[in-house]
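> Fold the following, please.
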Amino acid sequence: MEAIRPVRRTLLRDRAYEAIRDAIVSGEIAPGAVVRDAELAELLGLSRAPVRDAFSRLVDEGLLESKPQSYTRVTPVVAAEVRDAAAVVGAMHELVTRAAVPRLLAEHIGAMRDSNVRFADAVRGGDVDGALRADDALHDVLVRVSGNRAAAATIARYSPLIRRLERRRFGEGGNCRSAGLHDELIDACAHGDVDKAVRVTAEIWRGLEGLADLVVPADLEVPADLADLDT
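The predicted model follows:
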């Protein structure tokens, strides 16, 4: 039975990482909250080892911070870090857009238009998760068609830092990204206008960098006494 092989341990680690990351980004695990591997392992139905691996990755990506023998907690939303992440992710999206536009087929343009319809509907309906999923789906077309794995990995790494603030602002009544700008991007892609597509992409991401200039609410700051908590 060559096709039957043991499930790789890394799959459990990835499951733990994705679940904890998504809970942090959604705000289910709030900024400043202390997280414990034993508790999350029980909730996820996993052993502590993959959860610890996930913690290590999330610390590296800036969503968790850890003090050995003391605590592991969710990082606060820091304006400068969001701005830096948005600049990096935006540059990667410009790169993949430039590479992808000459390779786009009608089916790719159709998928982008469908995603933007879902995005606009979700924005009007106040569906935060739906809007962000549709937004990701639209831009992921360009990421996939570009074939640039390094850019894709960079986008995946730093997007959660942006999503925390973006999701919160959208949930408070912000309009997230503009469906109109998406239309401009899609039209440029459909006409094979690389330079315009890159310019619109840059405009979209400048708007996200601007989110970081807004005042971060006080409840996103980490209480000072958390530093004394043990895991």
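> only C-alpha atoms for contact and neighbour calcs from this point on.
Will do.
> mind checking which helix or strand the residue nearest to residue 138 when sequence neighbours are not counted is in?
Leaving aside its sequence neighbours, residue 138 sits nearest to residue 112 (CA to CA, 6 or more residues apart in numbering; 4.8 Å). Secondary structure assigned from DSSP states H and E places residue 112 in helix 106-125.
> Buried residues in the helix or strand following that helix, which are they?
The first helix or strand that comes after helix 106-125 along the chain, using DSSP H and E, is helix 128-146. For helix 128-146, burial by neighbour count (16 or more other CA atoms under 10 Å) applies to 128-132, 134-135, 137-143, 145-146.
> From the residues you listed, pick the one nearest residue 97.
Among those, residue 142 lies closest to residue 97 (CA to CA), at 5.8 Å.
> didn't that closest one look like it was pressed against residue 95?
No - Residue 142 is beyond contact range of residue 95, at 9.8 Å (criterion: CA atoms under 8 Å).
> Quick one: the helices in the protein, in order.
9-26, 37-44, 48-60, 79-100, 106-125, 128-146, 149-171, 179-190, 194-211 (DSSP state H).
> Next, the structure of the following sequence, for comparison with the previous one:
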Amino acid sequence: MPVPAPRSLLRDDVYARLRDAIVDGTLLPGERLRDHDLATWLGVSRTPVREALLKLGQAGLVRAAPGRSTTVATLDARVIHDAQAVVAAMHRLAVEQAVPQLQAEDLAAMREANKRFAAALRRGDAEGAIAADDEFHGIPVRTAANTALESVLEQYTPVLRRLERLRFASLGGRGSVRLHDDLVDLCEAGDVEGAAAVSHATWETLKPLLASLADAPEPTT
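I've put the predicted structure just below:
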């Protein structure tokens, strides 16, 4: 007979599916999240859904107030600003730790991912751009093999991906293609400080979009 999935794996899967649904816009900002409806949609019990919603709340992707409903968080400039600062710092650290360990095949994989990233931008394919960007930056993160760093990025990167979908749906991310190329070149040259600085600068390119979000009028209900 089939062996049930361990509870931790089920919880993580539910979290990932709800997180992705928020990031890709399947679940819209302000949408009410009922654990019963979500459990039915995902084909699971309500317990892992509640656990996932709690974790999503800690990441700033959902909002829950005592005695009120849980909803998908709106694009809050302050929350995204805080996440951007943390994610930029973590990627800088990842590159610092990864550069001495990166192999030729790792650098080739980064260049290939950046080609797919550029092609997705030209098509206006936000999902494809995000997937390629994740792959590109994931290589030094995996190479660094710092579990604490990976845990922080797993929590806060999805907050930024919601904002990046707006940018990658246009040609607004073209500057990142050049920065990616520079990053690989510096990694290949073994320039730890230079590569780390460029990695940090890549995530700093979100700041103009953050500024425009902060200046936007509050949504009316």
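> After superposition, what is the TM-score?
Laid over one another, the chains give 0.92 as their TM-score (TM-score structural alignment, normalised by the length of the second structure), with 220 aligned residues with a CA RMSD of 1.9 Å.
> Export the helices of the first structure as a markdown table, with columns for distance to residue 220 of the first structure.
Putting these into a markdown table (distance: least, CA to CA, whole Å) gives the following:
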| stretch | distance to residue 220 of the first structure |
| --- | --- |
| helix 9-26 | 12 |
| helix 37-44 | 22 |
| helix 48-60 | 18 |
| helix 79-100 | 11 |
| helix 106-125 | 24 |
| helix 128-146 | 19 |
| helix 149-171 | 10 |
| helix 179-190 | 28 |
| helix 194-211 | 15 |
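> Select, out of the ones you listed, the one closest to residue 70 of the first structure.
Going by CA to CA, the one of those nearest residue 70 of the first structure is helix 37-44, 13.0 Å.
> Helix 48-60 and that closest one, what's the angle between them?
On the basis of axes from the mean of the first three to the mean of the last three CA atoms, to 10 degrees, helix 37-44 of the first structure is oriented at 110 degrees to helix 48-60.
> Output the contacting helices and strands for helix 37-44 of the first structure.
Under the contact criterion of 3 or more CA pairs under 8 Å, 6 or more residues apart in numbering; DSSP states H and E, helix 37-44 of the first structure touches helix 48-60.
> Tell me what angle the helix it packs on forms with helix 149-171.
Following the same axes, to 10 degrees, one obtains 80 degrees for the angle between helix 48-60 of the first structure and helix 149-171.
> By how much does helix 48-60 of the first structure deviate from the second structure on average?
Following the fit onto the second structure, the mean deviation recorded for helix 48-60 of the first structure is 1.0 Å by mean CA distance after the TM-score superposition for the first structure.
> can you name the residues of the second structure that that helix overlays?
Using TM-score structural alignment, helix 48-60 of the first structure lines up with residues 46-58 of the second structure.
> Same question for that stretch: list its buried residues.
For stretch 46-58 of the second structure, by 16+ other CA under 10 Å, it's 46, 48-50, 52-57.
> How about stretch 12-29 of the second structure?
Those would be 13-15, 18-20, 22-23, 27, 29, for stretch 12-29 of the second structure by 16+ other CA under 10 Å.
> ok, now stretch 78-98 of the first structure?
79, 82-98.
> Show me the contact partners of the match of helix 48-60 of the first structure.
Stretch 46-58 of the second structure is contacted by residues 7, 10-12, 14-15, 18-19, 35-36, 38-39, 62-64 when judged by CA atoms under 8 Å, 6 or more residues apart in numbering.
> and if you look at stretch 151-161 of the second structure?
The contact list for stretch 151-161 of the second structure (CA under 8 Å, 6+ apart) reads 19, 23, 59-61, 80, 83-84, 86-87, 90, 130.
> Tabulate those residues (JSON lines), appending distance to residue 158 of the second structure.
Converted to JSON lines, the contacts of stretch 151-161 of the second structure look like this (distance: CA to CA, whole Å):
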{"residue": "19", "distance to residue 158 of the second structure": "7"}
{"residue": "23", "distance to residue 158 of the second structure": "6"}
{"residue": "59", "distance to residue 158 of the second structure": "8"}
{"residue": "60", "distance to residue 158 of the second structure": "9"}
{"residue": "61", "distance to residue 158 of the second structure": "8"}
{"residue": "80", "distance to residue 158 of the second structure": "10"}
{"residue": "83", "distance to residue 158 of the second structure": "9"}
{"residue": "84", "distance to residue 158 of the second structure": "10"}
{"residue": "86", "distance to residue 158 of the second structure": "12"}
{"residue": "87", "distance to residue 158 of the second structure": "10"}
{"residue": "90", "distance to residue 158 of the second structure": "14"}
{"residue": "130", "distance to residue 158 of the second structure": "11"}
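> Nearest to residue 218 of the first structure among the buried residues of helix 128-146 of the first structure?
The closest of the buried residues of helix 128-146 of the first structure to residue 218 of the first structure turns out to be residue 128 (CA to CA; 22.0 Å).
> That closest one -> the second structure?
Under TM-score structural alignment, residue 128 of the first structure pairs with residue 126 in the second structure.
> residues in contact with its match?
120, 165-170.
> what do you get for residue 167 of the first structure?
Here residue 167 of the first structure is in contact with 25-26, 128, 132, 176 (CA under 8 Å, 6+ apart).
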